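*Asks:* Give me a model of this one.
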Amino acid sequence: MKVHRLLPTEDAVDLIGLVEEIADGELAPRVADFEARGEFPREAVRTLARAGLFGLPYPQEHGGGGQPYEVYLHVVELIASRWLAVAEALNVHTLSCHGIAHFGTDVQRKQHLPDLLGGELLGANCLSEHEAGSDLASIATTATRDGDDYVLRGTKAWVTHSGIADYYAVYARTGGPGARGLSCLLVDADTAGVLPQRPEKKMGVSSSPTAQVVFDHARVPGDRLIGRPGKGFLIAMDALDCGRLAIGACAVGLAQAALDYAVDYARQRRQFGQPIMSFQGIGFLLADMATAVSAARALVLHAARLRDTGRPFSVEAAKAKLFATDMAMRVTTDAVQVLGGAGYVADHPVERWMREAKLLQIVEGTNQIQRLVVSRAL
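*Replies:* As a prediction, the model looks like this:
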């Protein structure tokens, strides 16, 4: 069904129109094939990047789009409704630029941001480790100063774009134990000693590679340290707040796609001489799905508007991510139920959307962590 969006400017209206055109023409026709083959759609991603979508929330003076986060999230949602892996690529790349944009020096921003936002490079974030997922303060990867360089040693886990990224934002320990000992470095992917590992075999989002990255005495110039030593945890937490909003938008897009597909199916599928949409058992289920999608969208955009006006938004981001991703899991599962047996086979995309929705309850902080954030704020 048509989503009626309240956009802040005419430029934003035109942007959404462009994104819809690209998503319908370049993404929707290809997603099933690329997901089946487990191949990353680098050219499709590059098309979006060259259209300026990979720098939307960053300043125009550095090559960004200068758009409010609210508008950026509308774009993420639209792309996710056609291809979640591509929306995730947009989110991951945007977050890989976050440290430089918000915590880097003026020199670093002028030197690096135009290239990072220019459309040809693809970024990744090296944050989690096998023993440091929710507990980021226990990161064990080290960056030891050696002359003018830092030497990186350690292994990062669950790195989206591992092996295909052009650069990595790496969070490593430059100081003592705990959160205050962490820093963030911008590392070129072709640096000697940066060793992407075999991609993980996942239950969904197969066209987006996820793997470990080993840093085996990788030497990184000292001027690639973002901001000051010891700011890594702060950078990570700030980026995660923004990332949670984007994951919420991904969840809304995925659920909207599942809802639309289920409604179309229920209008066409006939039993007992009438469309199954006419039976309350189906109609009420779809009504609940539609209401949940709208509620999640409103929660995500409310948090984004707080961010855009400079107000605290961390707790609202946690609420939005929590509610939207749990909603997406329910709505995609219910979409499978509406289709019945047809929903359980790969001929229809609802089974893929259900598998993809599970990921969103885990990434950018599990939903248990979001509940912890909200409950502590109370």
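*Asks:* C-alpha only now, for contacts and for neighbours.
*Replies:* OK.
*Asks:* any idea which helix or strand comes after the longest helix belonging to the chain?
*Replies:* The helix spanning the most residues in the chain, taking DSSP state H as the definition, is helix 232-268. Using DSSP states H and E, the helix or strand that directly follows helix 232-268 along the chain is strand 270-271.
*Asks:* and that next one, how far out from the chain's middle?
*Replies:* In terms of Cα atoms, centre = their mean, to the nearest Å, the centre of strand 270-271 is set 39 Å apart from its chain centre.
*Asks:* got a list of contacts for it?
*Replies:* Ile276 (Cα atoms under 8 Å, 6 or more residues apart in numbering).
*Asks:* So His348: helix, strand or coil?
*Replies:* Under DSSP: H, G, I helix; E, B strand; the rest coil, the three-state class of His348 is coil.
*Asks:* So what's the residue count around it?
*Replies:* His348: 15 surrounding residues under other Cα atoms under 10 Å.
*Asks:* Helix or strand: which one has the residue nearest to Tyr344 when sequence neighbours are not counted?
*Replies:* Take Tyr344 and drop its neighbours on the chain: the residue closest to it by Cα to Cα, 6 or more residues apart in numbering is Glu351, 5.8 Å away. Per DSSP H and E: Glu351 is located in helix 350-360.
*Asks:* Now show me the structure for the sequence below, then we'll compare the two:
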Amino acid sequence: MTEAVATATELVPVLAQHAARVDAEAAFPHESVEALRAAGLFGLLVPAEHGGMGGDLGDLVDVAVLLAGGCLSTAMIWAMHCQQVDAVARHAGERLRGELLPRIAQEGYYLASVTTEPSKGGHLLTASSAIQVEDEDLVVRRSAPIVTGGEHADGFLITMRAGPDAPPNRLSLIHLDRSQTDAKVVRGWNPMGMRATRSVGMELAGTAAGHQVIGEPGGFRQIAVDSMIPAGHLAWASCWLGAARGGLDGLVSLIRSRKQPHNIAVDSDVVRHRLARARIDLELSGSYLLRIRDEVLRRRRTGATLDERSFQTRLDTLKVVCSELTLSAVDRLVQLGGAMNGYQRDAPVPLERHFRDLRSASLNYSNDRLLGAIGTHVLLEGAGRLFTPEDDL
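*Replies:* Below is the predicted model of the structure:
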């Protein structure tokens, strides 16, 4: 067991303790986030030379699964922060890395992602707003309909067109510290699920120095392909899997306890079949998650490109599969629990909350968009090549 996994295991009860309240209030989970900060987990992906835990995306997967079993909203806030840290660690210049990464490791500096825009929704690789240059400063004015945890972020990573004359697909990624930013909340957050993520609408205005551009100006696509997309899909899938697994384990523990619900008979074939189907959904999700995790780690270890259409299709498939199957598993558990132990908000196992939270998974970077991209690739390649043992070499 790694240090990060041991730490996360200890913190799961803390997250679970506050999960129902922050969900009911649609409130940012301050206590849980502070616990993660104090434990050093905000610096999981910060290299050891900058004071962090020196973890990789495999550690991100392991920790996210655990944390989501306590509170999916908190786990998602943390996981999306880690996605931003990965981009900084891999692509920022030496000066920004030296300034920012130690703060993330030592202070738990929280980075929020600003990639949505009113005119284009969540499409990652385009933008409307452009960076303006005044003297040697970079002027940022940006509207975003969804910024997870934006009210409480210490800094932002923002996608924008590289300049006023740049096309919509030539983007830069720029860091703005909270102290450099006039950040206004322009839309609240009262959703069905994922309520504690506080994914509010914001308007940001500020001025940054040139070294706060991450990667080459106009080169965001490389960062997205190498870092943000694989880290994001792995992180999201892990969080969804962890929440669904927590629901299954919780219901099984209830059935096996002295408080066994009268409507759930352990000798019933229907009960066992529903439990089996839920477990199968999670087995399939988890197996594919680990397969893609291993491929990402192998490609990073060997220096192989991630910018390959077949591999991008597998990443997109991971997101679609896990978003659909984890919701399917919890839906089966709600049906099994029935009106009292599956559908009630105050049931012993929070299946109702898990269901509402996981319903958002297909909307979080829309499955419809990903299925369109996958379908286009199918027209070019057909079924493609299945994984073979050589993929592990």
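*Asks:* show me where structure 1 has strands.
*Replies:* Along structure 1, the stretches classed as strands by DSSP state E are 123-126, 142-146, 149-160, 167-173, 182-188, 194-196, 210-221, 270-271, 274-275.
*Asks:* Need the contact partners of the fourth one.
*Replies:* If I follow you right, that is strand 167-173 of structure 1. 96, 121-127, 139-144, 152, 181-189, 232.
*Asks:* Just want the angle from it to helix 232-268.
*Replies:* Per axes from the mean of the first three to the mean of the last three Cα atoms, to 10 degrees, the angle that strand 167-173 of structure 1 makes with helix 232-268 is 130 degrees.
*Asks:* and the angle from strand 167-173 of structure 1 to strand 182-188?
*Replies:* Interaxial angle, strand 167-173 of structure 1 versus strand 182-188 (the same axes, to 10 degrees): 150 degrees.
*Asks:* Quick check: buried residues in stretch 163-181 of structure 1?
*Replies:* For stretch 163-181 of structure 1, a neighbour-count test (16 or more other Cα atoms under 10 Å) marks 163-175, 179-181 as buried.
*Asks:* actually stretch 110-127 of structure 2, not the one I typed
*Replies:* Those would be 110-117, 121-122, 124-127, for stretch 110-127 of structure 2 by 16+ other Cα under 10 Å.
*Asks:* Show residues contacting that stretch.
*Replies:* 42, 80-81, 84-85, 104, 128, 143-150, 152-161, 168-171, 220-221, 224, 365.
*Asks:* Going along the chain, name the helices of structure 2.
*Replies:* With helices called from DSSP H, structure 2 shows them at 3-25, 30-38, 57-70, 72-91, 94-107, 220-223, 229-256, 269-302, 309-341, 351-359, 367-381.
*Asks:* Can you add mean neighbour count and give these back as CSV?
*Replies:* Below are the helices of structure 2 laid out as CSV (neighbours: other Cα atoms under 10 Å):
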stretch, mean neighbour count
helix 3-25, 17
helix 30-38, 17
helix 57-70, 24
helix 72-91, 25
helix 94-107, 18
helix 220-223, 21
helix 229-256, 24
helix 269-302, 17
helix 309-341, 21
helix 351-359, 24
helix 367-381, 14
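*Asks:* Which of the ones you listed sits closest to Gly51 of structure 2?
*Replies:* Smallest distance to Gly51 of structure 2 across the helices of structure 2 (Cα to Cα): 5.7 Å, for helix 94-107.
*Asks:* distance between that closest one and the chain's centre?
*Replies:* 22 Å.
*Asks:* That one vs structure 1, average offset?
*Replies:* Overlaying structure 1 shows helix 94-107 of structure 2 at a mean distance of 2.0 Å from the equivalent residues (mean Cα distance after the TM-score superposition for structure 1).
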